[in-house]
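**Student:** Prediction below, plus the sequence it came from.
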Amino acid sequence: MSKASKRKEKNGTQETKNGTESLFGSVDRRTVMKGIGAAGLVGVGASSASASTSDEGFDPVEATVADVHDAIESGEATAREIVEDYLERIEVYDEAINSIIRVNENALDRAAELDEQYAASGPVGPLHGVPLILKDNNDTGDMPTTNGSLSMEHSQPEDDAFIVRQLREAGCVVVAKANLDEFARGITADSSLGGQTRNPYALGRNPSGSSAGTGAALAANLAVLGTGTDTCGSTRNPSAFGSLAGLRPTIGLISRDGIIPLSLERDTAGPMARTVTDMAVMLDAMVGYDPADPPTSRGANEIPANTDRIAGDSYTDYLDEDALDGLCIGVLRDFFGPDIDEEDQDCSCNDEDEDPVAQAEAEAEQVTAVVESALEEMERQGAEIVEIESIPNYDDLQEAASEPSVFKADLDAYLEGVDNEYETLAEIVESDLYSCGKADSLRTSDEEDDPDVRETDEYTRSVAGKIELRDAVEGLMLERGVDVLAYPTLSHPPAEIGESQPGSNCSLSANSQLPAIAVPAGYTEDERLPIGVEMLGFEFDEPTLIGAAYAYEQAADPRETPDGFGPLPAEAPEVPNPDYEVGIAAEDDC
């Protein structure tokens, strides 16, 4: 019987990994790259003094939560100096990747307050002084929350989202709010307010989305941690294309209160970080019961500290280098290969270089090779690989689980609680203050969405369909004796800016509501484009996913710092197509 099968029957246990004790608690000390920083920050109240260097103290390049705490505890740097380092990197490097919508003008003051509290009584929490970037659909009471749209540029919530409050109470310093695919309605990383976000590994390529700004910023070392939200891939896809660890948790583990909705049936927030360790530390701070989001009453009972179903009091207790030893991984073969639409299939092209089918097959082959290499590493670490061709009746199950659009109903309900010029989707559509890429979908939602959709038979059937899909997936896993399913996060590499992004395998986790984690698998051979491998687990079995991802990460060390985003002083790398602009409905014929 597999490890997860035993845990599903509430008989399983899992070994824990002890870290190094400090004033900040038990944390993992991972070796990170060290470099040099300099260059003064322009604006936001920073001094013009040079940033810290490897000789002077803290280095922000590839820094972890543990590195931040080491620097503070040793006296090498204060929280304010660390935050200043990252603000300097944003000032220099975001010119190239366009990941940030707004810098928090209070970040340095908040960091200074944390320094005073540290001097008086020690750290305020497990994330004391850690720079954090928020996706700009996370409510902040001290800054607008825009959803990446000109129509919400000045939208002001009354208070912080539940997860933002939790992270701040744990000690995080919000340094900025990140761009996103507008209204979180896609994966091409563009918005009318923030423009086009670029992939730090290839500036002419897509970082994916919708949590595009968070992913690009973390990949370029503009902060230590970041929040994503995931309706269908929006945490996992940018993590895959940013060589990051990103988790879509089980619905109910993390509160959705104060997050601008796309579809509450599938929406969830998730942690994003450069290491699995940091992602796990962040997850501990994000989970918990929130009366404003009733499903968290169930999720609260599944947090390690609140259940005897699994061992350990923290998600970091599952950071076990041997977690892959004996783990059964079901490789879902149907999720590999090219994603080809009907128009491309009908193309009669003589030149192979112009044949979209041949191009798609070549792209998918590169991704398959990278993911296969990652799976081979997992096997070397003791995992048992089980080949699974497909999920029986998968297309029918997905169709049954797909709900009618609830976007208009959910967005209108959200807008009632914030101060925004446009108070409904209808008013937003009338304003034309959104990107051309979202014009058709926004107008369609406004015209066709049923405000009473949740009272319809179609909606009721979709709820039952999600349960049926979840049961089918878990049933298959139990039948085949596997702990997790594995597949490419996207079966194609990052698309060029301005092109659609094929290959997302987001909907298995999104519609089954089962947890999934994306981690770096490696890079394509020709252009060194980042690729992610995704693992999906049983309901509320995030510990197994974290353990497997950590063990793989420690063995493979798959993450590389993107070229051109190293230590300061430096200049931002040159953008290949600097004149590319996102069309705005109010200004363009769309």
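**Tutor:** Noted; the coordinates are in hand.

**Student:** C-alpha from now on. contacts and neighbour counts both.
**Tutor:** Noted.

**Student:** is it true that Gln501 touches Ala360?
**Tutor:** No: counting by Cα atoms under 8 Å, Gln501 does not reach Ala360; the two are 11.3 Å apart.

**Student:** Now do the contacts for Met489.
**Tutor:** No, residue 489 isn't Met; it's Thr. Each residue near Thr489 by Cα atoms under 8 Å, 6 or more residues apart in numbering is listed here: 236-237, 240, 504-506, 518, 531-534.

**Student:** can those go into a markdown table with extra columns for neighbour count, secondary structure and distance to Ala464?
**Tutor:** Output for the contacts of Thr489, formatted as a markdown table (neighbours: other Cα atoms under 10 Å; DSSP: H, G, I helix; E, B strand; the rest coil; distance: Cα to Cα, whole Å):
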| residue | neighbour count | secondary structure | distance to Ala464 |
| --- | --- | --- | --- |
| Arg236 | 38 | helix | 25 |
| Asn237 | 34 | helix | 27 |
| Ala240 | 31 | helix | 31 |
| Ser504 | 19 | strand | 24 |
| Asn505 | 20 | coil | 22 |
| Cys506 | 22 | coil | 20 |
| Ala518 | 34 | strand | 27 |
| Ile531 | 31 | strand | 34 |
| Gly532 | 32 | strand | 31 |
| Val533 | 28 | strand | 29 |
| Glu534 | 28 | strand | 26 |
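
**Student:** and the comparison structure, right after this:
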Amino acid sequence: MTLTHSARWLVAATLVAGLSVAAPVHAQETQARAQRNTVLRGLDLDRATVLDMQRAMNQGRFDSVGLTRFYLDRIRTVDPLLHAVIATNPAALREAKESDLRRRQGARGPLEGIPVLLKDNIAASGRATAGSLALVGARPARDAFLVQRLRAAGAVILGKTNLSEWANFRSSPSSSGWSAVGGQTNNPYVLDRNPCGSSSGSGVAAAASLAAVTVGTETDGSIVCPAGINGVVGIKPTLGLVSRAGVVPLSLAQDTAGPLTRNVTDAAAVLSVIQGVDPRDPATVAGGDRDYLRALRPDALKGRRIGVWRSAAGNNREVLATLDAAVATLRARGATVVDNLELTDTAEAAELEFPALTTEFKHDINAYLADTPGQHPKDLAGLIEFNKKHASTELRYFGQELFEQSQATSGDLNDFEYRAAREKATSLSRESIDSLIAAKRLDAVLAPTNNGAWLTSLTKGDDFTDFVATSTPSAIAGYPAITVPGGYAKNVLPLGVTFFGGRFSERTLIAIGYAFEQAGRVRKPPTYLRTLP
């Protein structure tokens, strides 16, 4: 597919250092390289944390330029199998060199010189396409606030990741991980399986070691599902912890950005940096101690009370087995487990969520487009017409029913019916979580994150038969959740487990997630199988 990008960005198949397009690599050779080539100067970057990388750079084993070159080369050679990266940043090596010079005076923190990939609905250096050709000409005037925070911490912006176009709010059914700009992202464990979405590229890129860390966004499941299905850690923060300014919206009532990383340490480091009060986002609020790295203690499970939302697994034997293994780990490490708990009113809240989202999307995307410079449609009606005019690319596999349903709403956030639906959905979800935690004196609730990845089909869309998902209560409530690798379906496809809790309980959830991770050491690197035997 031929893409038109801003002059400041290069397609992912281009090697930034020399601006030369890589020669095609045989798929089998690429698969072999993907599995073995994650070591830089004796440090296995698949297993290393950003703290390990900091120590290596401080010791002179490699520098940020070398680390950045490593990831750019890996994107060039491995990403043709995955289609996880939409574009690389031609300024990445310059940013890395600046970080190396700055390091002589002392690193600014755990992300100094660390290459980061961002979901391409997050504005950086004048780019945020949301995967749509309609926004290729958009030129956001400022970096997203979270990107400003990353730069201030010394991180290197490596590039942009693919996503489910418009955060998967254009059509149903659709194929998660597909966008007109980036094509279909593939699961790195089994390439014909789906990566889930909408932060598909971020989850895949983290799993495949295409960057040290990645950032995605979630409205409902778009961080935790791709994290779980791609065998990585994902944190969906409390609404208001991370600014939404500079992020292409779906619904400002539920949208938030968060990290997807190979380990809890890295997720804690990223979240510590990207959180903060932003005058451009009135939802952001001041808080207390938010250096989440301080929460990382291997013994943090001792004395905790953790409830289990077991019924969310349905009758899926592999998911139930993963949940049983997680419960055994928690108990072995000193936690008290309260099993077979139920959340109340989840179905009613979920029914109210969708009509609220359609009104919010029309309002929020119209406001975003009106405020964004560049050549692009100026409102949702314009996006719908753009897609019709470019049907051979944008509507090649599925339509835009959700766009049309949203356009049919008033888009008025003062509408009585809309406000009643949103307020009831939010209050039901918050009460469901808060009352359960209070009644059972819980520190967190454990639930399955996902079932095994389904076969990708661009014509049929996602296969949600017996789909396991637990993201909705936290998403509607605006409460945090962390997913951590918990097991495997068919011994290959990753299964995650989620810990969620009340508002601004990130520190507790990170502590629990880290201790669980250290106790189980479940994650295995991707296998890059073409299909299951």
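**Tutor:** Noted; the coordinates are in hand. No experiment lies behind these values; they were computed from the predicted model shown.

**Student:** still on that earlier bit, among the contacts of Thr489 of structure 1, which two are most distant?
**Tutor:** Cys506 and Ile531 (14.5 Å; Cα to Cα).

**Student:** how close does Gly246 of structure 1 sit to Ala360 of structure 1?
**Tutor:** Relative to Ala360 of structure 1, Gly246 of structure 1 is positioned 26 Å away (Cα to Cα, to the nearest Å).

**Student:** Neighbour count: those two, which is higher?
**Tutor:** Gly246 (34 against 20; other Cα atoms under 10 Å).

**Student:** now the helices for the stretch 401-533 of structure 2?
**Tutor:** Here the stretch 401-533 of structure 2 has its helices, by DSSP state H, counting those that start in this stretch, at 401-407, 416-440, 472-477, 506-520.

**Student:** Let me have those helices in CSV, adding mean neighbour count and distance to Asp52 of structure 2 as columns.
**Tutor:** As requested, those are exported to CSV (neighbours: other Cα atoms under 10 Å; distance: least, Cα to Cα, whole Å):
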stretch, mean neighbour count, distance to Asp52 of structure 2
helix 401-407, 18, 44
helix 416-440, 17, 36
helix 472-477, 25, 32
helix 506-520, 23, 16
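
**Student:** closest to Phe62 of structure 2 out of those?
**Tutor:** So among the helices of the stretch 401-533 of structure 2, helix 506-520 is nearest, using Cα to Cα, at 26.9 Å.

**Student:** Count the residues that sit near Gly334 of structure 2.
**Tutor:** 15.

**Student:** which residue sits closest to it in space, ignoring its chain neighbours?
**Tutor:** Leaving out its chain neighbours, the residue that sits closest to Gly334 of structure 2 by Cα to Cα, 6 or more residues apart in numbering is Lys302, at 4.1 Å.

**Student:** What lines up with Pro377 of structure 2 in structure 1?
**Tutor:** Structural alignment (TM-score structural alignment) places Pro377 of structure 2 against Tyr422 in structure 1.

**Student:** Surely that match is in a strand?
**Tutor:** No: assignment of Tyr422 of structure 1 by DSSP: H, G, I helix; E, B strand; the rest coil gives coil, placing it outside any strand.

**Student:** Spatially nearest residue to it (excluding sequence neighbours)?
**Tutor:** Per Cα to Cα, 6+ apart, closest to Tyr422 of structure 1 is Ile428, 5.7 Å.
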